[in-house]
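# Show me the folded form of this:
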Amino acid sequence: MDMSVTFGDDSVAAAAAEAARKLAEEGVPRALADGDATLWGGEAESEAAIRLGWLSLPITSRELLPEIGKLVERVRAESLEHVVLAGMGGSSLAPEVICASADVPLTVLDTTDPGQVRRALADRLDRTVVVVSSKSGSTVETDSHRRIYEKAFRDAGIDPADRIVVVTDPGSPLEQSAIEAGYTVILADPNVGGRYSALTAFGLVPSALAGADVTRLLDDAAQAREQLGADDEPGLLLGTAIGSAAASGRDKLLLDDSLSDINGLPDWIEQLIAESTGKQGRGVLPVAGSEPNEAGDELVAGIDTEGDIEVHAPLGAQFLIWEYATAVAGRLLGINPFDQPNVAESKENTTRILGEAGDGPLPTGTPALVDGPVEVYGDLPPHAKDLSDVLTAVLQDIPDRGYLAILAYLDREAAFDVPVPPEASFETITDIWAAHDPASLQGLLAIRTDRPVTFGWGPRYLHSTGQYHKGGPQNGVFLQITGAVTDDLDVPGKPYTLGRLQLAQALGDLDALRQRGRPAVRLHLTDREAGVRHLLAAAREV
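Predicted structure coming up:
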């Protein structure tokens, strides 16, 4: 098995080697492999002490395989072929990568967009099994999905207990309610944080149900584990490269998987590194889906691809290598890589906004500018007369060493609903989809600036880069996109709909950013399809 970290930049290699040498002299590699919770200082010790279980998962998670195997056999015997995963952040990102790389279908619900949830509900409900994954057991998005599917199953004459599988931590509120409801419950290791949970039940259960070979995943991870503690171990080299580069100013980590057989790993790495390092005004900003600008603060990490750092390994090993590297980088940066001190703020703001609004309208404010199907909210320069002017101003606001984050609270699959000619080539179909996809805005704006541009789907990013946005360096500029909801979806037992929750989440995060003085503009699409087309057209005119 090819498992290595190599370097395409001699200066990065030299700095990493020197940092690795110093850590080896301090006994850090072996201590980390053995789970020493004191490595990140006294303030972090109590948190680290209950967050290092990921080091042994390639071995301990094998205990789950018989239980998972029986569950898979039952689901297959009942001809349940549509696997839906309701989970956020660490509960969804790893299974999505595992299944995409194994080329097996998995429907991931990490959204509060009613259109996206309705699409999943309409797909083979009679042959659907739903995995409800939540470490805390109280994640509002996942709780909403569970409630919606429970009602849908009952309305269809299906017992939810036959179709819902719950993955959670021991003792969580979800465990008790799931047992009372008669659901199948599989417990994860409580000593593993969400973003380090790829090889726990959170990663393995939905992936196995979808058809991925999770035993091989653990086998590959086990081979990586055998090297932990060595002075030239891949995770140590990767971590010292990232940490030393960031300390010297190269703190924008561009992730390139263009030549890899692994699909989507940058999205998982994005959460791991952003949420682990983005705090106390420092951190490493991972950038997925964007081309390098050869700027002085960039570091390119290639996954089976050329870069300043090159990581070669199968997926199971990649998980462990990047986790170990993140822990190492955290020590070099002087931060606790296991907490997320600012994540709760947007959640609390959402709850407050919903509570204060009651049955009335949410506090969206008055648009500063309206350009066709797009309303613009925020402080704009006097010369901004249309959407192209707004986008130009946003790009000009990015400071030196800063970045732009595009945050879209929309249906990330809506572009695929656009009709295509029956005889169209794959290239033509791809072009049609791209012309209706909000994510295309990342590329359109990235070529108009030498600063990194990131893209996140809301509220998914709140469980990922959201920590970095608020806890990291004060150099981000934020462009949030929301959209009108024409076909909303009730959340049974709650006083809000999905669409109302989605907008409240957007407004809550916007409040958290603005309270910190982060420049932020919100674009609201009064007609989603027309709004996306208009927005992309405006970006081309910048």
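
# From now on I want contacts and neighbour counts done on CA atoms only, so please keep to that.
Will do.

# any idea how far the closest residue to residue 332 other than its chain neighbours is from residue 217?
Nearest in space to residue 332, with sequence neighbours left out and distances taken as C-alpha to C-alpha, 6 or more residues apart in numbering, is residue 243 at 5.6 Å. Here residue 243 is placed at a distance of 27 Å from residue 217 (C-alpha to C-alpha, to the nearest Å).

# Between those two, point out the one with more neighbours.
residue 243 (29 against 20; other C-alpha atoms under 10 Å).

# Spit out the contact partners of that one.
By C-alpha atoms under 8 Å, 6 or more residues apart in numbering, the residues touching residue 243 are 328, 329, 330, 332, 333.

# and residue 149, what element?
Residue 149 is part of helix 140-155, with elements assigned from DSSP states H and E.

# nope, residue 83 is what I meant
strand 82-86.

# do residue 13 as well
Assigned by DSSP H and E, residue 13 falls in helix 10-25.

# Residues contacting that helix, please?
Contacts of helix 10-25 (C-alpha under 8 Å, 6+ apart): 7, 29, 231-232, 236-238, 240-242, 244-245, 308-309.

# Please provide the structure for the following sequence as well, for comparison with the first:
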Amino acid sequence: MELAAHGAAADAISAHVPALVADKFASRLFQKDATLWGEAAEDESGKRLGWTGLHRTSRPLLGEIAALREELAGEGVDHVALCGMGGSSLAPEVICATAGVELTVLDSSDPGQVSSALEDRLDRTVVVVSSKSGSTVETDSQRRAFVDAFNRAGLDPTRRIVIVTDPGSPLDAQSRADGYRVVNADPEVGGRFSAMTAFGLVPSGLAGADIEALLDEADAVADLLADDDEANPALRLGAAMAGTSPLRDKLVVVDEGSGLVGFGDWAEQLVAESTGKDGTGILPVVVADETDPEVAAQPGDVTVARLVADPDDDGDGTGSSSGSEVSVTGSLGAQMLLWEAATAVAGRILGINPFDQPDVESAKKAARSMLEGEPDQTPPLFVDGPVEVRALGGDWAGSATTLKEAVDALLAQLDPQQGYVAVMAYLDRLRHADLARVRRTVAARTGRPATFGWGPRFLHSTGQLHKGGPAVGVYLQVTGAHAEDLAVPGRDYTFGQLIAAQAAGDARVLAEHDRPVLRVHLTDVPAGLDALQEALS
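Model (predicted):
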């Protein structure tokens, strides 16, 4: 593992790391010192530091997972599907993609995406249902759908579903009573820090990833990251992220041949949900390559984090002295532990509790209220062909009567120095994957960082920062009509109604935080997507 920095990132390291070393932050972190983030955070952090030792404490899972995989293979079960949200899905996704093994990740309420998962090799499928709390509405709905599908196919769901949850959760107790296999995760680890708990290891190991090597990689750097030394990569990365002055609060993550497939999406959730609160935070912006506007232009509020295979290949020291860059190299397990520790460092520098997520629950409550009898009745501001347009969070839309005018009005609210644009698409992310390209279109048009998130997946990630972080974002929400809906077994709502309630609830909470939100509902999805991309370009 190596880390290099220049510009404002290097200055931040010089300014903050000596004090962190003098305070013995690194060694105290790995000794699970709950006082590191202040008195207000002490109770929560005291229950959330188990991740610092998972490279050792998760070892007993290896044999259990290997035995279960062998048993399933003997029954002809060789396809693994994962139902989970946030850290429960993002970590296994990057572990399996990096290892080159197949894992079907279902982290959506979209009825089309759920139906596709249910129809994919059901007779050969084991489903891992992951929920830390045991009550995540998306995961519970997905679980119900798979139970129903297995029963209708004449397959015993207790032989085809593995539950991963915290001990004592409602899902733990009920699943054991019903005869399901249950693997408990470490309750002293928060979801976004859970890559090397059962949440990351069970689905990845069943899919065929070398999870022992992952733990070995983390173990190999643990002493380095716990060392009170100015060369400690975690102290340096955390300072580069959160210690620039003035704060560069956009962290642009670009992969330049690291081999860690999808790592930026995992890091996005970790950093955004951990730091985005109390009016501050670091917004990760995951881009495709160095030609993306945020890297090529490097606005003054941006630090570029390059994931490289060789630190000597990143051009360290060649960037403008007014820029801010850090490059990191390392194996997947090593990088995961590094970024977790660096995020804890960033929380210390920002003066926030990196282990809570106070604004995530607000959107959940709003969605629940709409499902329980208060559906969204907000009339459209206008209809433009296949698109219904709604504007929330103030009177910013003015006299707009077309989609293009509404987009122009939203982007006019953008702070040219500190603002960002968030595009949030509550659609089937597999069928409409190309839509994510509008992120680059928006960034090029505005000259400001832009993010793209699939809903409801991003609610467990950047959704916290959108509401709890700096009030400098403008938000474009995209929803669509469903060609076919799908009932949630045992509930009085459908997946289509669930995802609609989640989108409407998120928009409502953003508006209550005085964030401008443009809601675009596509009554004809293909035609509406064409119209939207034209309006954005």
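
# Give me the TM-score for this pair.
Comparison of the two superposed chains (TM-score structural alignment, normalised by the length of the second structure) gives a TM-score of 0.93, and 512 aligned residues with a C-alpha RMSD of 1.3 Å.

# picking that back up, the next helix or strand after the strand holding residue 83 of the first structure vs the second structure - mean distance after superposition?
Next in sequence after strand 82-86 of the first structure, counting helices and strands by DSSP H and E, comes helix 93-102. Following superposition, helix 93-102 of the first structure is found to deviate from the second structure by 0.6 Å on average (mean C-alpha distance after the TM-score superposition for the first structure).

# counterpart of helix 93-102 of the first structure in the second structure, which residues?
Under TM-score structural alignment, the counterpart of helix 93-102 of the first structure in the second structure spans residues 90-99.

# just stretch 449-464 of the first structure next, same as before
By TM-score structural alignment, stretch 449-464 of the first structure lines up with residues 446-461 in the second structure.

# gap between the matching stretch and the chain center?
In terms of C-alpha atoms, centre = their mean, to the nearest Å, the centre of stretch 446-461 of the second structure is found 9 Å from the chain centre.

# how long is it end to end?
24 Å.

# okay, now residue 451 of the second structure: neighbour count?
23.

# quick one: what's aligned to residue 211 of the second structure in the first structure?
So, by TM-score structural alignment, residue 211 of the second structure is matched to residue 214.

# Now do the contacts for that match.
204, 207, 208.

# The same query, at a cut-off of 6 Å, please.
Under the criterion of C-alpha atoms under 6 Å, 6 or more residues apart in numbering, residue 214 of the first structure has no neighbours.

# thinking again about what came up before, can you name the element that comes right after the helix holding residue 13 of the first structure?
helix 28-33.

# for that next one, packing partners?
Packing contacts for helix 28-33 of the first structure, counted by 3 or more C-alpha pairs under 6 Å, 6 or more residues apart in numbering; DSSP states H and E, involve no helix or strand.

# ok, average deviation of that helix from the second structure?
Here the mean offset of helix 28-33 of the first structure against the second structure after fitting is 1.5 Å, by mean C-alpha distance after the TM-score superposition for the first structure.

# Residue 111 of the second structure matches what in the first structure?
Checking TM-score structural alignment: residue 111 of the second structure goes with residue 114.

# Go through the contacts of residue 243 of the first structure and say which is closest to residue 426 of the first structure.
Checking these against residue 426 of the first structure by C-alpha to C-alpha gives residue 329 as the nearest, at 41.5 Å.

# how far away is the closest one from residue 107 of the first structure?
33 Å.

# Just want to know which of those two has more residues nearby.
Between residue 329 of the first structure and residue 107, counting by other C-alpha under 10 Å, residue 329 is the more crowded of the two (30 against 17).

# Can you give me the neighbour number for the spatially closest residue to residue 437 of the first structure that is not a sequence neighbour?
Spatial nearest neighbour of residue 437 of the first structure, chain neighbours left out: residue 415 (5.2 Å); criterion: C-alpha to C-alpha, 6+ apart. For residue 415 of the first structure, the tally of surrounding residues (other C-alpha under 10 Å) stands at 18.

# Regarding residue 415 of the first structure, what is its secondary structure?
helix (DSSP: H, G, I helix; E, B strand; the rest coil).

# Pull the number of nearby residues for residue 409 of the second structure.
17.

# which residues of the first structure does stretch 274-287 of the second structure align to?
The aligned range for stretch 274-287 of the second structure is 276-289, by TM-score structural alignment.

# burial of residue 44 of the first structure, as a residue count?
Neighbour number of residue 44 of the first structure under other C-alpha under 10 Å is 17.

# ok, now how distant is it from residue 55 of the first structure?
Distance from residue 44 of the first structure to residue 55 of the first structure, by C-alpha to C-alpha: 17 Å.

# Residue 330 of the first structure now?
Residue 330 of the first structure is 16 Å from residue 55 of the first structure, by C-alpha to C-alpha.

# So for the two, which sits in the more crowded spot?
More crowded of residue 330 of the first structure and residue 55, by other C-alpha under 10 Å: residue 330, with 26 against 22.

# Tell me the secondary structure at that one.
The three-state assignment at residue 330 of the first structure reads helix, by three-state DSSP.

# List the residues that contact the aligned residue in the second structure for it.
Applying TM-score structural alignment, one finds that residue 330 of the first structure aligns to residue 347 in the second structure. Shown in contact with residue 347 of the second structure (C-alpha under 6 Å, 6+ apart): residue 354.

# same deal with the one 5 residues further on?
If you count contacts by C-alpha under 6 Å, 6+ apart, residue 352 of the second structure has none.

# before we move on, which element is it in?
Counting by DSSP H and E, residue 352 of the second structure is found in no helix or strand.

# Give me the distance between whatever residue of the first structure lines up with residue 302 of the second structure and residue 19 of the first structure.
Matched to the first structure by TM-score structural alignment, residue 302 of the second structure sits across from residue 298. Noted for residue 298 of the first structure: a distance of 19 Å to residue 19 of the first structure, by C-alpha to C-alpha.

# who has more neighbours, those two?
residue 298 (24 against 20).

# how far away is that one from residue 231 of the first structure?
Residue 298 of the first structure sits at a distance of 26 Å from residue 231 of the first structure (criterion: C-alpha to C-alpha).

# which element is whichever residue in the second structure pairs up with residue 517 of the first structure on?
Mapped onto the second structure by TM-score structural alignment, residue 517 of the first structure lines up with residue 514. Residue 514 of the second structure belongs to no helix or strand when assigned by DSSP H and E.
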